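Q: Sequence below, structure please.
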Amino acid sequence: MTKDELYNISFQLILHSGNARSSAMEAINEAKMENFDEAKRKITESDEELILAHKFQTKLIQGEARGERFDIPIILVHAQDHLMTAITLKELANEIIEVRQDMHHLTNN
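A: Next up, the predicted model:
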């Protein structure tokens, strides 16, 4: 894998992870406003972006599995950090939405 390919993959990871994180935050905000259908739609957007990010991550893993060796640029480390943060935030957003839905049902029934 060339250095250019590593940088491209890194930037794609950052892009899609950032989009996933943003959608998860938007989902939390929608849940705050009791827009639960929109919150779930934002979670779906987050999931779709994470799938795209994982495809780029898989390219790296497959390359290494084929025996390719490459120096790991700091931008790739940064990209992986973005991905893990986005995954964690999306999981947390799901929990927050569920709690807010439960609170909504308890206070309105």
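
Q: switch to C-alpha atoms for all contacts and neighbour counts from now on
A: Will do.

Q: Any buried residues in the helix ranked longest in the chain, and which?
A: For the chain, the helix with the greatest residue count under DSSP state H is helix 74-108. Buried residues in helix 74-108, counted by 16 or more other CA atoms under 10 Å: 76, 79-80, 82-83, 85-87, 89-90, 93-94, 96-97, 100-101.

Q: Contact partners for residue 7?
A: Counting by CA atoms under 8 Å, 6 or more residues apart in numbering, residue 7 makes contact with 73, 75-76.

Q: Can you get me a residue count around the nearest residue to residue 86 once chain neighbours are set aside?
A: Spatial nearest neighbour of residue 86, chain neighbours left out: residue 21 (4.6 Å); criterion: CA to CA, 6 or more residues apart in numbering. When neighbours are counted by other CA atoms under 10 Å, residue 21 registers 28.

Q: Now the second one, please; I'll put the structures next to each other:
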Amino acid sequence: MKDLELKSFEIISNVGTARSCYIEAISYAKKFDFKMAENLINDGIEAFNSGHKAHAGLIQMEANHEEFPFSLILMHAEDQLMSAEGFKIIANEFIDVYKRMKENDLK
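A: Okay, here's the model as predicted:
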């Protein structure tokens, strides 16, 4: 149980960082600072991948017939994982829109 909780918090921490990076990237894109936005997206991807790796490890353990009790913490971690992935998609779309605005000088 302890290992499951630790892995769950590892997921939550990493994907929370990723989601924050994605949101901050939108703020920089809004100011037309696309270099900083890109850096934040890349930082977010790195953090997300760490959380995803921890999640994949749990899936592999279960595939090896290790049983886990129901855990609200793990459910929350998976919810945060999916939320962060959605924010990445939205952030990239916003960045693209701000780039187009800048190209067309629409401020």
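
Q: overall similarity of the pair, as a TM-score.
A: Here the TM-score for the pair of chains, by TM-score structural alignment, normalised by the length of the second structure, is 0.96; 106 aligned residues with a CA RMSD of 0.9 Å.

Q: sorry, back to before: ok, which pair from the buried residues of helix 74-108 of the first structure is furthest apart?
A: Across these, the longest distance by CA to CA is 37.4 Å; it joins 76 and 101.

Q: what about the equivalent of residue 72 of the first structure over in the second structure, is that helix, strand or coil?
A: For residue 72 of the first structure, the aligned position in the second structure is residue 70, judged by TM-score structural alignment. When classified by DSSP: H, G, I helix; E, B strand; the rest coil, residue 70 of the second structure comes out as coil.

Q: Is residue 26 of the first structure in contact with residue 39, as I believe?
A: Yes. Residue 26 of the first structure lies in contact with residue 39 (CA atoms under 8 Å); the separation is 7.2 Å.

Q: ok so, going back, in the second structure, what residue corresponds to the residue nearest to residue 86 of the first structure?
A: By TM-score structural alignment, residue 21 of the first structure lines up with residue 19.

Q: From residue 79 of the second structure, how far off is its match?
A: Using CA to CA, to the nearest Å, residue 19 of the second structure is found at 12 Å from residue 79 of the second structure.

Q: show me what contacts the residue sitting furthest away from the middle of the second structure?
A: Outermost residue of the second structure with respect to the C-alpha centroid, by CA atoms, centre = their mean, is residue 105; its distance is 30.9 Å. With contact set as CA under 8 Å, 6+ apart, residue 105 of the second structure has no partners.
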